[in-house]
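Colleague: dropping a prediction and its sequence here:
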Amino acid sequence: MIQTIPAKFKETAEKFAKRPALKFKYHGAYISISFTELQNRVETMAKGLQELGIQKGDKVAILSENRTEWVRTDLAALSLGAISVPIHTTLSPNIIKHILNNSSTRLLLVSNQEQFNKIKLIINDLPDLQIIIYINLDHPEENNTGDKKLMSLEEVMELGKGSKKEISAEVSPDDVASIVYTSGTTAVPKGVMLTHHNFLFDAEAAVTVVPVDEHDVLLSFLPLSHVLERTAGYYAPLVCRGCCIAYAESPKTLLQNLKEVKPTILVSIPRIFEKIHTGIWDKVKDGSKLKHYLFIWALKQESGTFKQQIANRLVFHKIRAKLGGRFRLTISGGATLNHKLARFFDRIGIKIIEGYGLTETAPVVAVNRPDNIKFGTVGQQLPGVEIKIASDKEILVKGPNVMKGYYKSEELTQEVIDSEGWFHTGDLGHLTEDGFLVIVGRKKEMISLSNGKIVWPEQMEIILNNDKFIIESMVYGNNRSYVVAFLIPDWQEVNRNLESLGISSREPDQLVKEPKLIELFQQRIEEINKQFADWEKIRKFILLPKEFSPQKDEVTPTLKLRRSVIERRFQKEIEKMYR
């Protein structure tokens, strides 16, 4: 039977009443909230929002890092037939203003002073916003919100406890549950309307082919405001299967929280796996010669052999223990994963299941199965989802997970969903003979050189970022005669080599201009260029001192490059490389 998200959650909460639903860190220790407690808090908050006049169709925005209150607010709003509008905490005030105004948000939940300060900067430019609810503010009485009502979440809960009204909203599976604004790598974020059915179909289909149950524990650190975490790290495991979700304090504390929570599942993005991979190799290099030899020996052992069992016990078991030691599987999405990285983790006993999806498809379209993984692909389509490759290699998708449309933009909707219901993803790829999907690149990010040759920047950047000295890169060359790149060094790795290079400075701002370091990177690029076709070879590059930042809108919250923003910001440097 097709259900709404709150109805499905209530069913799951009753089934697993006493089991832990959510965990959060409080005064140095993780504390659990049971399904019954969470359901009670959701109902109380829904009544509180109802007392404030929130009703079916109203927009309730959430500007908060991952925490139990995020889930509570989302489920409470959906219970009333309201529409939740998640906002990434890394977004600039200007983009937040666009989202709040475009969505006509009436009520906003804000987590802390840092996020509230962004709202203060735009408070007079938000005509539809009426109520701001905060979780923690330094001095609430000192925050002037003009004609907007400011109140604490505790006050909303008190309103709910005192309410005599029952929740009477009639919510349908085909009602819009959320307007999720796309990361916008090429333009201003668009509001994607996803229904209750979009989300629950996708969540159920995902856990059918990647089975999870109430005994699984997830550590959540990707932003819930991103649809990957929303579906794969919240609706699918918690709402549909009764898993326990623990929240990391922040991405920076991920390794520490992994040891504390000991999750069985982690939903992640390639960048995190890259950092863990680098960390493992750093430990190996800093260890004794014997440890280094033993690690290399262990990696070479064939799966299923007696020697591999010894390697697992002596080497890999210890590595997994530092990541909690209980991983049953990990999930990678949001960007393309280097297949060499997937093989490396598979060797050390950590299964990475790569999938593919978009905000507009709620998001999962295809995923590798735990017992049928094909490295270098994003797996096979979900049951109930259709994939078709157009004549120009664009990936087309049809199914109950495809969005209702773009909010307030029928014209844009018609551009991407054709008359037969196929959603045009903008991604290019192909299907293998056995139905595994291979992603080539983004249609809009394809580089056309002035000689007519085509370059796929994302594939090149994966290879560049795999070099031990490069942590991030961006390839450029549209309508130019050759390809250039911005390279951000891995300063930890660089610092290890400064002495042997005869460089005394350790400041990145100075090091990017250091001739000896530039020469080292020139050698690395010459070696990397051997993997590229002649027209793809990087002719010139510039070193940058810092990674691209979400705060500067240079990358999306899931760290995808906003190429047009970076190109504008570094226009002078680009022109310099073409002189």
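Modeller: Yes, it's here.
Colleague: alpha carbons only for contacts and neighbour counts from here, please
Modeller: Noted.
Colleague: correct me if wrong: S225 contacts T90.
Modeller: No. With contact defined as C-alpha atoms under 8 Å, S225 and T90 do not form a contacting pair (10.5 Å).
Colleague: and the helices in the stretch 401-550 of the chain?
Modeller: Read by DSSP state H, counting those that start in this stretch, the stretch 401-550 of the chain holds these helices, from start to end of the chain: 410-416, 457-465, 491-501, 508-511, 515-528.
Colleague: tabulate those (CSV), appending mean neighbour count.
Modeller: Formatted as CSV, the helices of the stretch 401-550 of the chain follow (neighbours: other C-alpha atoms under 10 Å):
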stretch, mean neighbour count
helix 410-416, 13
helix 457-465, 19
helix 491-501, 14
helix 508-511, 16
helix 515-528, 15
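Colleague: check which helix or strand covers K10.
Modeller: Secondary structure assigned from DSSP states H and E places K10 in helix 5-15.
Colleague: quick one: contacts for the residue lying closest to N338 once chain neighbours are set aside?
Modeller: Take N338 and drop its neighbours on the chain: the residue closest to it by C-alpha to C-alpha, 6 or more residues apart in numbering is I462, 6.3 Å away. Listed by C-alpha atoms under 8 Å, 6 or more residues apart in numbering, the contact partners of I462 are T336, L337, N338.
Colleague: between those residues, which sits nearest I538?
Modeller: Distance ranking of those against I538, using C-alpha to C-alpha, places N338 first at 19.7 Å.
Colleague: ok, and here's another one to check against it:
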Amino acid sequence: MLISLQSLSKLHQQKPNKVLFKEFSKETTVKDFAKRVEAYRLKHHDTKKNIGLFGNNDINFAAADCGLSFTENNLVPIPRFFKDELIKKIISDAQIDYIYTDEENFSRIKNLFHNTVNYLQPAQTSFIPVQSGIHRRIIYTSGTTGTPKGVIQTEQQINFIIKNLTETLSVSEADRYLSILPISTLLEQIASIHCVIFNGAQTIFNPDFSKDIFIKPQNIFSHIHNYKPSMTCLTPLLLENFINQLDKNLDLKFLKAITIGGSKTSKEILIAADRLNLPVYEGYGLSETCSVVSLNCKNTKRFGSVGKPLPGIEVNIENDEVVVSSPSIMEGYCNSKPHVGKIYTGDIGSVDSDGFLYIHGRKDDVIALNNGRNVDPNWLESMISEKIKTNAYSFLNQKGQHCMVLAVNDKALGKQLRNKLKSILPDYAYPEKIYFRNPKEIPKEFFLNINGKIDRKKIAEIFLNQQ
């Protein structure tokens, strides 16, 4: 059983009137939440199906998640930011039998899958916290390749991460977590639902804000300052927006931890956060390792690293690649053989003498140049950001030419930037073509995928016909 569900049972007995979730002005107590959870446990306790959840960050999703986690049904959270064709592939790949959703998303999903139903109403019977089998959930990792993989995680791996995050971040019942990142991601499920329940803390939901967080510009600083959470989780891009919007005259002492993940955070942003005394802790993980491998924290932090591996997790570097051994490693991929042994992450990294992990890029990001040299674009982009203070994006065009896009408000400064590039880049890594973009006309977000990572394929398509 998930340890969060064990905690829910204790809370139901000892603190039934404690407010566990807030959504807009509505408060949901442990007792009320347990009734919502019981509706799903009662309906599905004797079935073994693959059940999808498609919805916003809200109490309905949390209740369905917990209720189905009491059963032997496989839970499949479906990312609402995926395109319809990709969602169809997930439904087929996971062999989904039901999908629960809300009124807002019902028509969209019903058009894709006939057996779509609305979230259940709270049960009228008593809460009976009985586990009917081993809980599993299938997490779909990425929507950028057209072939998302379903990662199978069980209660064993999830419990390991819940305990580790609780200890590493000193989570307590006094904490208030603000849910911002998509709840279809495993990390947000663990953080906003299971860590909170396990510690008897509280989660704040605002589905109107979080549902389009990567699509529509939002004032994230005002959002955080308004709700005054002690903890939240952001991507590097959202942290950058938060810092740019920050009002230095307002008190932020309520913040205990802003954890950062999803992609590498630039030194420039980390320096800005440090100068503002923000409790920013960068971490690293992947769905195959139940979302978290390493994390900086208040007492164990090193600038530029992604922290030390969590207790019980071993990280080694083999041929520059980060390799992980851990109790949190997935059971396997959906429709594939069970996974055995360590995980080769595909990330290029290093570990210093004190055990801090550093991520330098992706093995599959490495660009093979026409001159026969291989170069990591992440290295080039970080160097340019640090020394020239501008955003740069490297990619190969259809002719195999090394191209680079630079952010510049005035194209007249282009020649000056070209000269600066020549002074800092090795000759072999200097781009064959350079494009300029005005950040006001084409914002940084335009070049990123939904996970906040640079989408080089998309960039190549954008500049395909430009000279």
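Modeller: In hand now; what should we look at? Since the structure is predicted, the reported quantities are computational estimates derived from the model, not experimental observations.
Colleague: for the helices of the stretch 401-550 of the first structure, which one sits closest to P270 of the first structure?
Modeller: Nearest to P270 of the first structure, of all those, is helix 457-465, at 9.9 Å by C-alpha to C-alpha.
Colleague: mean shift between the closest one and the second structure?
Modeller: Once superposed with the second structure, the aligned residues differ from helix 457-465 of the first structure by a mean of 4.1 Å; criterion: mean C-alpha distance after the TM-score superposition for the first structure.
Colleague: where's the residue nearest in space to the middle of the second structure relative to I99 of the second structure, distance?
Modeller: Note on the second structure: the residue nearest the mean C-alpha position is G262, at 5.1 Å, using C-alpha atoms, centre = their mean. From G262 of the second structure over to I99 of the second structure the distance is 27 Å, taken as C-alpha to C-alpha, to the nearest Å.
Colleague: equivalent analysis for K163 of the second structure, please.
Modeller: Using C-alpha to C-alpha, one gets 30 Å for the distance from K163 of the second structure to I99 of the second structure.
Colleague: okay, those two: which has more neighbours?
Modeller: Counted by other C-alpha atoms under 10 Å, K163 of the second structure and I99 do not tie: I99 has more neighbours, with 25 against 16.
Colleague: give the other helices and strands that the helix or strand harbouring that one contacts.
Modeller: Under the assignment given by DSSP H and E, the secondary-structure element containing I99 of the second structure is strand 98-101. Judged by 3 or more C-alpha pairs under 8 Å, 6 or more residues apart in numbering; DSSP states H and E, the packing partners of strand 98-101 of the second structure are strand 50-54, strand 116-118.
Colleague: now the contacts of I462 of the first structure as TSV including neighbour count, secondary structure and distance to S178 of the first structure?
Modeller: As requested, the contacts of I462 of the first structure are arranged in TSV below (neighbours: other C-alpha atoms under 10 Å; DSSP: H, G, I helix; E, B strand; the rest coil; distance: C-alpha to C-alpha, whole Å):
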residue	neighbour count	secondary structure	distance to S178 of the first structure
T336	23	coil	26
L337	24	coil	28
N338	19	coil	32
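Colleague: including distance to D392 of the first structure, could those go into JSON lines?
Modeller: Conversion of the contacts of I462 of the first structure to JSON lines gives the following (distance: C-alpha to C-alpha, whole Å):
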{"residue": "T336", "distance to D392 of the first structure": "21"}
{"residue": "L337", "distance to D392 of the first structure": "24"}
{"residue": "N338", "distance to D392 of the first structure": "25"}
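Colleague: which residues in the stretch 401-550 of the first structure form strands?
Modeller: Taking DSSP state E, counting those that start in this stretch, the strands of the stretch 401-550 of the first structure run over residues 405-406, 423-431, 437-442, 447-448, 454-455, 470-476, 483-489, 538-543.
Colleague: give me the element the counterpart of K89 of the second structure in the first structure is part of.
Modeller: Under the alignment (TM-score structural alignment), K89 of the second structure maps onto H98 of the first structure. H98 of the first structure belongs to helix 93-102 when assigned by DSSP H and E.
Colleague: tell me what angle that helix forms with strand 59-63.
Modeller: Orientation of helix 93-102 of the first structure against strand 59-63 (axes from the mean of the first three to the mean of the last three C-alpha atoms, to 10 degrees) gives an angle of 160 degrees.
Colleague: superposed on the second structure, what's the mean shift for helix 93-102 of the first structure?
Modeller: Superposed on the second structure, helix 93-102 of the first structure shows a mean distance of 0.7 Å to its aligned residues (mean C-alpha distance after the TM-score superposition for the first structure).
Colleague: what comes up buried for that helix?
Modeller: Of the residues in helix 93-102 of the first structure, those buried by neighbour count under the rule 16 or more other C-alpha atoms under 10 Å are P93, I96, K97, H98, I99, L100, N101, N102.
Colleague: redo the residues you listed as CSV? Include distance to L75 of the first structure.
Modeller: Written out in CSV, the entries for these read as follows (distance: C-alpha to C-alpha, whole Å):
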residue, distance to L75 of the first structure
P93, 26
I96, 22
K97, 24
H98, 24
I99, 20
L100, 20
N101, 23
N102, 22
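Colleague: wait, which of those residues is closest to K59 of the first structure?
Modeller: The closest of the buried residues of helix 93-102 of the first structure to K59 of the first structure turns out to be L100 (C-alpha to C-alpha; 9.0 Å).
Colleague: many thanks, I have nothing further to ask.
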